[in-house]
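>>> My questions concern the predicted model and sequence given below.
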Amino acid sequence: MDLFNSALGENITFVRPAYFIIRGFIGIPNIKYYYVFLFFVYVISVLGNTAVMAVIYLDHNLRTPKYVAVFNLAFVDLFGSSALVPKLIDIFLFEHDYIPYNDCLTFMFFCFICLSMQALNLVALSYDRLVAIIFPLHYQVKVTHRFMFSLIGSFWVFVVAVTLIAVGLLTRLSFCKSVVINSYFCDHGQVYKLACNDKTPNTVIGNLLPVLILWLPLAFILLSYLYIGYALSKVSTFRERLKAFKTCTAHLSLVTIYFLPILITFTMSANIHPNARIINLSLSSVFPPMLNPIIYVLQTQEIKVSVKKILKFKMHTKLQK
């Protein structure tokens, strides 16, 4: 982090607060029930994503490139929920809203990495569906384990690098006025807007981040499905089109759950109350990790078969004992 500061000169004095105060959800009646609700959402997220990771690990038939991406999504969901929800409950339910400066930046770093990786992981899965439907005969050649590991690995490197820059640039800011963050976590935008010195680099990266980790991934996903829809329109029979489209339903459900609340919040932000905006964004952060494993278990035939096989094996083992 000192690298950002040394480039600005040695004689600059930075006013860094000992702590920030996170004050989201102000003036909402019975809001404590919402935090209890988030706790149950978190428990389901942990159980569901752990189960999906375990099923993929235990069943060798699921160790395909597609399920490398599904495993990574479950890991990111588990990691992201664990980074965000326990701290959110601690801050608001137990009223520990004073968060030290360094802890706030660390909290922001891990939350942003996980939220960004969720979107990019959906890009990897959309590419998998695109190749599977458009180039079915070349799928085994184009989507290999090496390719999927390289793609997901490059996404991780990209997200960590971009988040490091965004968080690192915050260390050059002076906070000589308010230290109250009106959000449900240490939000990058809310933090840099509190600064009283030049925050142009932070504004630039703050405007660039949504483009890189939200709008470009969404644009790629939408274009890939437009291409898939065009290709399926050329298929002769309705039954074949339906069969091909069914392989995309799980992924489309994940895309809708992740992007739709964010799109609604951003497009209607001028017309909704700040508390409603915070609740919508908090739900868009905690709901996808809970629903993703449920959707994949219910809508993906391979995982349903694998779960039944594992349960039958355990029942058979118990009966033998």
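Yep, that arrived. Given the structure is predicted, the values throughout are model-derived calculations rather than measurements. Numbering: from 1, shown residues only.
>>> contacts and neighbour counts: CA atoms only from here.
Fine.
>>> can you map out the helices along the protein?
Taking DSSP state H to define them, one finds helices in the chain at 2-6, 31-58, 65-92, 101-134, 139-142, 145-170, 188-192, 200-210, 216-233, 238-246, 249-267, 274-299, 301-320.
>>> Distance from the first one to the middle of the chain?
Relative to its chain's centre, helix 2-6 lies at 29 Å (CA atoms, centre = their mean, to the nearest Å).
>>> Looking at the helices of the chain, spot the one closest to Lys177.
Among those, helix 188-192 comes nearest to Lys177, with 11.8 Å by CA to CA.
>>> Now do the contacts for Ser126.
Ile221, Ser224, Tyr225, His251 (CA atoms under 8 Å, 6 or more residues apart in numbering).
>>> Tell me how many other residues crowd the first one.
Counted with other CA atoms under 10 Å, the neighbours of Ile221 add up to 23.
>>> list the contacts for it?
Here Ile221 is in contact with Leu122, Val123, Ser126 (CA under 8 Å, 6+ apart).
>>> separation between it and Phe149?
19 Å (CA to CA, to the nearest Å).
>>> again, but for the last one
His251 sits 19 Å away from Phe149, going by CA to CA.
>>> The two: who's more crowded?
His251 (22 against 15).
>>> Do I have it right that that one meets Leu122?
Yes. His251 lies in contact with Leu122 (CA atoms under 8 Å); the separation is 7.5 Å.
>>> Overlap of the contact sets of the two?
Contacts common to His251 and Leu122, judged by CA under 8 Å, 6+ apart, are absent.
>>> about what we covered before: closest one to Val157 out of the contacts of Ile221, please.
Val123 (15.3 Å).
>>> neighbours around the closest one, how many?
With other CA under 10 Å as criterion, Val123 counts 26.
>>> do the same with the one 5 residues further on
Neighbouring residues of Asp128 were enumerated by other CA under 10 Å; the total is 19.
>>> how near is it to Thr144?
Noted for Asp128: a distance of 10 Å to Thr144, by CA to CA.
>>> what about the helices of the chain, which gets the closest to Ser178?
Here helix 188-192 is closest among the helices of the chain (CA to CA), at 10.0 Å.
>>> now, the most widely separated pair of the contacts of Ser126?
Maximum distance among those (CA to CA): 12.1 Å, for Ser224 and His251.
>>> Would you mind putting the contacts of Ser126 into JSON lines with distance to Ser285 alongside?
Putting the contacts of Ser126 into JSON lines (distance: CA to CA, whole Å) gives the following:
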{"residue": "Ile221", "distance to Ser285": "20"}
{"residue": "Ser224", "distance to Ser285": "25"}
{"residue": "Tyr225", "distance to Ser285": "24"}
{"residue": "His251", "distance to Ser285": "18"}
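>>> Between those residues, which sits nearest Val55?
Nearest to Val55 among the contacts of Ser126, with distances taken as CA to CA, is His251, at 18.3 Å.
>>> residues contacting the closest one?
Leu122, Leu125, Ser126.
>>> Verify the stated contact: Tyr19 with Tyr101.
Yes. Here Tyr19 reaches Tyr101: they are 4.7 Å apart, a contact under CA under 8 Å.
>>> next up, a second structure to put side by side with the first:
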Amino acid sequence: MDGKNITRITMIHLIGFKTHQSIQGLMFTFLILIYCVTICGNLLIITLVSYSKSLHSPMYFFLSQLSLSDILIVTDILPNTLHAVLFEEAMMSFSDCITQLYFFAMPEALQCFLLTVMAYDRYLAICKPLHYTLIMSHRVCWITVITFWTLSMLIELILAFGISKLQFCGPNIIDHFFCDFHPLIKLSCSDATNVELEGALFAAVLVFIPFTVIIVSYIYIVITIFNIPSVTGRQKVFSTCSSHLTVVSIYYGTMVCVYLVPSREELWNIKKFLSLLYTAVTPLLNPMIYSLRNKDLKKVVRKLVILVLNLQVKKQ
């Protein structure tokens, strides 16, 4: 095909969710509630970790970064999704579509790294307690996080740049509620093999390798826990990593269902709702899981509530 005769598409049409009009209002309310609660919940985690000296540890430092990435994901995805639900479709420019993909994929990549280092943190705390403070120093934590942010940005920038160089000459309709990698690649009328290979390579780096590290870390953790003689001791040690294990299960479980299960036309609407789980529901659940299952966080919340109540009493 002669490149000079190709008319590049400039607008992307997102179909969103094909829902009955009777439940559009309900779904809109549900999503906006998720958005507000997610932002408030994750901001609360970041505030608590910054405010309380008792939470100035590597685990909570990485948790605050996880909360920041959750805020980026829902802010990138949900406003446009709300528009698509309300008006049954959404239009955006091609450049905006690429930008949305980048600011979705970048914090998702960051979360894979963060969940990995959080598993390693639990491994060190449980299996190598004498070396923990030496390895997980304040300086090492900051270097690790900066490295993860930089890697995530660069990897997704390379992918976004590769997609932007493809020819898109129509159609311009994506049967999804946001600009995801595979639905966007399907619109290309040029050879996208190299970009797809890049995507597969980065998926291996960002998903398979981190997940393997997490599994290996927990194998060692489980072995160490079973070597603890008392049942109370086992339960106490396991409780320190149960929140992280729950988040990992939800996060990787939904990702596997969306990206690794073969796509079928009749199952696409189900996969769209699964996509909604890890783009909207998982960021909502993360602060709840850590808050409800973590004694340290609950203590700080109680102290903060008592402080606010005392201030209100003094004002009166």
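Yep, it's here. The structure displayed is predicted, hence computed values, not measured ones.
>>> TM-score, when you put one on top of the other?
Once superposed, chain against chain, the TM-score is 0.92 (TM-score structural alignment, normalised by the length of structure 2); 311 aligned residues with a CA RMSD of 2.0 Å.
>>> residues contacting the counterpart of Val300 of structure 2 in structure 1?
Applying TM-score structural alignment, one finds that Val300 of structure 2 aligns to Ser306 in structure 1. Shown in contact with Ser306 of structure 1 (CA under 8 Å, 6+ apart): Val55, Asp59.
>>> mind checking how far the closest residue to Ile126 of structure 2 other than its chain neighbours is from Val261 of structure 2?
Leaving aside its chain neighbours, Ile126 of structure 2 sits nearest to Ile221 (6.6 Å; criterion: CA to CA, 6 or more residues apart in numbering). Plainly put, Ile221 of structure 2 is 30 Å away from Val261 of structure 2 if you go by CA to CA.
>>> Which one of the two is surrounded by more residues?
Remark: of Ile221 of structure 2 and Val261, Ile221 carries more neighbours, 23 against 10, as counted by other CA under 10 Å.
>>> Just give me the match in structure 1 for the more buried one.
Checking with TM-score structural alignment, Ile221 of structure 2 has Ile228 as its match.
>>> Stretch 274-283 of structure 2 aligns to what range in structure 1?
Going by TM-score structural alignment: stretch 274-283 of structure 2 matches residues 280-289.
>>> List the buried residues for stretch 2-20 of structure 2?
Arg8, Ile9, Met11, Ile12, His13, Leu14, Ile15, Gly16, Phe17 (16 or more other CA atoms under 10 Å).
>>> before we move on, the earlier item: want to throw the contacts of His251 of structure 1 into TSV with distance to Leu93 of structure 1?
Shown next, in TSV, are these (distance: CA to CA, whole Å):
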residue	distance to Leu93 of structure 1
Leu122	32
Leu125	36
Ser126	38
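>>> Closest one of those to Ala69 of structure 1?
Leu125 (6.5 Å).
>>> For that closest one, give me its contacts.
Per CA under 8 Å, 6+ apart, neighbours of Leu125 of structure 1: Lys66, Ala69, Val70, His251.
>>> Selection in PyMOL covering whichever of those are buried, please.
This is how PyMOL selects the buried members of these, with burial counted by 16+ other CA under 10 Å:
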select buried, resi 66+69+70+251
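>>> Need the helices of structure 1 in a markdown table (columns: distance to Lys177 of structure 1).
Formatted as a markdown table, the helices of structure 1 follow (distance: least, CA to CA, whole Å):
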| stretch | distance to Lys177 of structure 1 |
| --- | --- |
| helix 2-6 | 20 |
| helix 31-58 | 28 |
| helix 65-92 | 22 |
| helix 101-134 | 15 |
| helix 139-142 | 55 |
| helix 145-170 | 15 |
| helix 188-192 | 12 |
| helix 200-210 | 18 |
| helix 216-233 | 35 |
| helix 238-246 | 54 |
| helix 249-267 | 27 |
| helix 274-299 | 21 |
| helix 301-320 | 53 |
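>>> Figure out which of those helices is closest to Val179 of structure 1.
helix 188-192 (8.2 Å).
>>> so how much does the closest one differ from structure 2 once superposed?
For helix 188-192 of structure 1, the mean deviation from structure 2 after alignment is 1.5 Å (mean CA distance after the TM-score superposition for structure 1).
>>> again, but for stretch 146-156 of structure 1
Stretch 146-156 of structure 1, aligned to structure 2 and superposed, deviates on average by 1.1 Å (mean CA distance after the TM-score superposition for structure 1).
>>> which residue numbers in structure 2 go with that stretch?
Using TM-score structural alignment, stretch 146-156 of structure 1 pairs with 139-149 in structure 2.
>>> Measure how far the matching stretch is from the centre of its chain, please.
Counting by CA atoms, centre = their mean, stretch 139-149 of structure 2 comes out at 18 Å from the chain centroid.
>>> Could you list the buried residues of it?
Cys141, Thr144, Val145, Phe148, Trp149.
>>> Out of the contacts of Ile221 of structure 1, which is nearest to Arg239 of structure 1?
Ser126 (22.0 Å).
>>> which residue in structure 2 lines up with that closest one?
Per TM-score structural alignment, Ser126 of structure 1 is aligned with Ala119.
>>> Look up how far Ile228 of structure 2 lies from that match.
For Ala119 of structure 2, the distance to Ile228 of structure 2 - CA to CA - is 20 Å.
>>> same deal with Gln167 of structure 2?
Distance of Gln167 of structure 2 to Ile228 of structure 2, given as CA to CA: 60 Å.
>>> Between these two, which is the more surrounded one?
Per other CA under 10 Å, whichever of Gln167 of structure 2 and Ile228 has more neighbours is Gln167, with 18 against 13.
>>> aligned partner of the more buried one in structure 1?
In structure 1, Gln167 of structure 2 lands on Ser174 (TM-score structural alignment).
>>> That match: what's it in contact with?
Phe14, Val15, Arg16, Ala195, Cys196, Asn197.
>>> Against Asp296 of structure 2, how distant is the equivalent of the third one over in structure 2?
In structure 2, the residue equivalent to Arg16 of structure 1 is Arg8, according to TM-score structural alignment. In this structure, Arg8 of structure 2 and Asp296 of structure 2 are separated by 54 Å, where distance is defined by CA to CA.
>>> How about Leu72 of structure 2?
Leu72 of structure 2 is 26 Å from Asp296 of structure 2, by CA to CA.
>>> between those two, which one's more packed in?
Each of Leu72 of structure 2 and Asp296 has its neighbours counted (other CA under 10 Å); Leu72 has more, 18 against 14.
>>> Counterpart of that one over in structure 1?
By TM-score structural alignment, Leu72 of structure 2 lines up with Phe79.
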